[in-house]
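Give me coordinates for this.
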Amino acid sequence: MQKAEQEFLKDLDKKLWSAADKLRNNLDAAVYKHVVLGLIFLKYVSDAFEERREELRKNFRDPDHDYYIPQEDMSDEEYDEFIEEELEIRDYYIAKNVFWVPPLARWETLKKNHPLPNGTEIELPNGETYKMKSTAHLIDDANGAIENENPELKNILDRTYSQKQLPADKLGELINLFSDANFNAKEYKGKPLSINSKDILGHVYEYFLGEFALAEGKKGGQYYTPKSIVKLMVRMLKPFEGRVYDPAMGSGGFFVQSEDFIEEYGGKIGQISVYGQESNPTTWKLAAMNMAIRGIDFDFGKEPADSFTNDQHKDLRADYVMANPPFNVKDWWNEKLADDPRWEYGTPPEGNANFAWLQHMLYHLAPSGSLALLLANGSMSSQTSGEGEIRKNLLENDLVECMVALPGQLFTNTQIPACIWFLSKNKTNGTKTPDGKGKGDRSGTVLFIDAREKGYMKDRVLRDFKPEEIKAIAKTYSDWQQDNNDYEDIPGYCKSATLEEIQKNDYVLTPGRYVGAPETEDDGIPFPEKMKKLTTKLKSQFEESEALEEKIKENLAGLGYE
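As a prediction, the model looks like this:
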């Protein structure tokens, strides 16, 4: 993305969020989130529809196009009417994977009629009429109409605006806000933009997800993984073709970043198939809308469901699995899981789901697949309730490939220190990477990366990674995998350890145990000489301190204080 486009999106983000947030007043953040994101989605499907509609209008009148409709003996008025009728044929839109938007649900209908009083009868673009009840009812009916015409969106859109008791004036202001926003900008500060309205709306949707996660704090942060962590995991895992699965998908951030990664390498999103699962019904809908905005085909199961007790993809064996499940979940266990075939390396403790998530992901991994899992730091060293034995079995079966220790303060919803596990079913394979290079034989070794000192404070409470840091960490992993002589151990940062070394550390996988301390530059001064100088300096500072203390006592005495 060019600098002008980045600046334009950043400016648009701030303007929209600032304006939308002012309208929230006393609405609960969780309620307001769905109101706003639902309107963004409605604007998206309508804009995409209108973009295709305008393209068709030109094609119908272009003699060189396959869709050309000759005027023949029709008058200009008759010809225009015929073109407009042709534009209402659904197949023209479905053929280009554009959602068919019925007249009631088109943004123009909403924009023109939202201030009208209840009971007003309005005329729709196709000549039909609709009696207004309220703006909220109009949105509900619009979403219902879209779902009826597009089976893939069934039960995904929010049809409860009329139940939220939203002030009509505030809802109207939101509609005006998104109506006035320039989602079709062609230039910014005199510089041309090569970004279409769908990409802009997709970006705004993702930005708002992140801002709502911040607004909701601990309650909302579960469904949103910080973008920089997602980007790091995707860049290291490189999911460029095949089946991609996330069993705790939240709003679908891993899939969005996978799309961006593929496009960066010149591929197409159609190279991957997306599978996900989410137990929270509203978050499940948010993820589906996120995929629809991005034009990503997805299979999120028949319904929102718990991945452990109601696995929606039992037969799936994915090429890549990525997840950020909630850390250290205590109430995950169900008696019917006791002899589950997923616990191949040991039954997880009933009071902590960390190793249940890890083994669930391994179970769904293809024979040459790889996975990335974000977990609490305790997973690297805990010996309680059989966790140490599970970790030992994973290592003895040569499944663990890389461990990354992350810095603190990366999350909006927890201060628990975190790490990333990378596992592979086959560390001897020569799987190709997007740059065409093959992976080398990594059997019997594990790469440890200590990234705790990376990142910067983006504000008073949150840390973030710089883009160059993400690239550097990913390159370290890639160089080690490919065994191309570019990799080397760096004290304090990375170390390629053997299974024997890990056994000596009781199968503990904390990177700090292996990478050691950073090397310090030798200044050439012998230690005794350094110590003498330091001792002399310390003595001088003590003397200065005593003199200062005496001076303060004299001043206090002069003021009448002993």
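
Please make it C-alpha for all contacts and neighbour counts, starting now.
Noted.

For residue 281, which non-adjacent residue is closest in space?
Leaving aside its sequence neighbours, residue 281 sits nearest to residue 304 (C-alpha to C-alpha, 6 or more residues apart in numbering; 5.4 Å).

What residues sit buried inside stretch 464-483?
By neighbour count with 16 or more other C-alpha atoms under 10 Å, stretch 464-483 contains the buried residues 464-465, 470, 473-482.

so where do the helices sit in the stretch 1-150 of the chain?
Taking DSSP state H, counting those that start in this stretch as the criterion, the stretch 1-150 of the chain carries its helices at 3-22, 29-60, 76-86, 91-94, 107-113, 135-149.

among those helices, which is nearest residue 209?
With C-alpha to C-alpha, the closest approach to residue 209 among the helices of the stretch 1-150 of the chain belongs to helix 29-60: 8.1 Å.

name the helices or strands packed onto the closest one?
helix 107-113, helix 168-180, helix 197-216, helix 281-294 (3 or more C-alpha pairs under 8 Å, 6 or more residues apart in numbering; DSSP states H and E).

got the buried residues for that helix?
Under 16+ other C-alpha under 10 Å, the buried positions of helix 29-60 are 29, 32-53, 56-57, 59-60.

Check the offset of it from the chain's centre.
Centroid displacement of helix 29-60 relative to its chain, using C-alpha atoms, centre = their mean, to the nearest Å, is 21 Å.

I have a second one here; can you model it like the first so I can compare?
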Amino acid sequence: MQAESAFSLDEMLAEVRRHRTHLSRLMNAHDATRLVIGLLYLSRKAHAAPGTNVPTWSWLLRQPAERGSGIRAAVSKCLSHWLPAADEQSADMGTRSLMPVPPSGSEGSLHALIQAIGSTQRVGPLLDQCLRDLSADQAQADGSHYFTPGDMARLMVGAAVPRDGHRVLDPVCGSGGLLVESHLYVRERVELDPTMSLQGKEQHAHTSQVARMNFAVRGITAHVFPPGDSLAEPEPERHDIILANLPFNQRDWAPEDKTEQSARRPAPLVPVDPRWPEEPPSRGSANSAWIQHIAHALAPAGRAVFLMADSVANTRQPITRRLRERLLRDDLVECVIALPPRVFGHSKAPACLWVLNRDKSARPGWGVLDRRRQVLFVNARRAFEPVPESRARRLGDKNTALILTTLAAWRGLSENGAAASPYNDAAGWSRSCSTEEIADRESSLMPTSYAVEPPSPERDTRSRVEQLKLELADQFDQMRDLELRLLDVLEEI
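Next up is the predicted model:
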């Protein structure tokens, strides 16, 4: 192996990105990045005892950079042998054939990438860079959300507070970033390899393959289910922690045979699915379906943290409003955090972070304060920082820590034996409300309506703009609902 000290980490990242960029001129950027992730995977997994006659990473390192198909064929052979299958029960459904084939003319870049990766033990930063590159190319990623920004992942996991031995699920796991962060969070606290169960589900086969490679490169044991739609069926088992960076406003999500009784004269919908015992969610948007799917999958003391479009917290649409009423009646809502706009890549729409909890009573591992029939609202709309040399924004470590400190104080949760910090409402930042007060406000769960800034001309302008945005989103929701009703009527004619 070459001397690792020959390159700084920044130089290594720049070199790998340079060769990946050259590959992207010969194939699309999405496939080029996945090919680099495949090489990172091989560097950690393609090892065998001498004499076994299988292609290995050390064998790949020895391949010459000659023109022709030699090294390209060697890379394909090695990937084909070592890549994990998407479905362990069926080789035909495996992911091996999903990896892109190195194109003609890529010999030099492939050889340079193999040598660069082989010269370092620090593959984690290289993998993170590749995942960020995949997320930046949304158009070619088929809408898949590969990478939740690190500060957002730390916020979500820190709000969920996973413990060793917990069963953790991400029903839309993408590249598996939230599960990786859960593993790191627990490992830092137990100082051992966690015994928790990590499970991920992903609809797209390509993304599912990336998740498997992500876990393998980092040495994390996790189970990624065969590609499929998580909303198709209820979860068969309960989970202690559920984390999800959800797709917003997903349309036409419901299977036809579960939503229509008759093509000519549909009967009223019968809520046979245990996830929605009172009424099924709207077919026009999967937002409510995702919330109920997650709530149904929680263990008796389970917690869930997920991203959700602003409109769900405040819309007057009857189905969504009744869902909020049921969540409050069942005392499932623990905290709602209004996030700054444009701090996560897959949507420019304003969003909130929801925290559900089936048991808010004082207990070990959660907190010393009984918070039943109460909800914490955090208004973090302005808690962002600019990304250097970019027009982008990020939450940032300081703001992430501030939100988590507020939530821990409200719970009465302490770390490392220290006394829990006292909680007090802070104007414009956080407020603890009773479920009765929330019910009197049409069960609105919008933090900016409760954690209100002190009066000022600037605040009044922002408040009016915020209200207009919510009203516009509400009108869009009603338009989608009316559109689906009209289509149902036309089908009867």
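
that older thread, columns distance to residue 197 of the first structure on top of the helices of the stretch 1-150 of the first structure, output as TSV?
Below are these laid out as TSV (distance: least, C-alpha to C-alpha, whole Å):
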stretch	distance to residue 197 of the first structure
helix 3-22	11
helix 29-60	7
helix 76-86	23
helix 91-94	17
helix 107-113	14
helix 135-149	20
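
what about those, which gets the closest to residue 376 of the first structure?
Comparing those by their distance to residue 376 of the first structure (C-alpha to C-alpha), the top pick is helix 29-60, with 25.9 Å.

tell me the secondary structure for residue 242 of the second structure?
strand (DSSP: H, G, I helix; E, B strand; the rest coil).

quick one, which of the helices of the stretch 1-150 of the first structure is nearest to residue 262 of the first structure?
helix 3-22 (19.3 Å).

The closest one versus helix 197-216: what angle between them?
Counting by axes from the mean of the first three to the mean of the last three C-alpha atoms, to 10 degrees, helix 3-22 of the first structure lies at 50 degrees to helix 197-216.

Any buried residues in helix 3-22 of the first structure, and which?
Buried residues in helix 3-22 of the first structure, defined by neighbour count with 16+ other C-alpha under 10 Å: 4-5, 8-9, 12-13, 16, 20.

circling back to that earlier point, any idea which of the buried residues of stretch 464-483 of the first structure is closest to residue 156 of the first structure?
Nearest member of these to residue 156 of the first structure, counting by C-alpha to C-alpha, is residue 464, at 32.3 Å.

What lines up with that closest one in the second structure?
Using TM-score structural alignment as the criterion, residue 464 of the first structure maps onto residue 394 of the second structure.

Pull up the gap between that match and residue 383 of the second structure, please.
9 Å (C-alpha to C-alpha, to the nearest Å).

do the same with residue 115 of the second structure
Distance from residue 115 of the second structure to residue 383 of the second structure, by C-alpha to C-alpha: 42 Å.

Just want to know which of these two has more residues nearby.
residue 383 (20 against 16; other C-alpha atoms under 10 Å).

quick revisit: residues touching the match of residue 464 of the first structure, list them.
Going by C-alpha atoms under 8 Å, 6 or more residues apart in numbering, residue 394 of the second structure touches 151, 342-344, 384-387.

so which of those residues persist in the first structure?
Mapped onto the first structure and checked by both residues aligned by TM-score structural alignment, their matches' C-alpha atoms under 8 Å, those keep the contacts 151, 343, 384-387.
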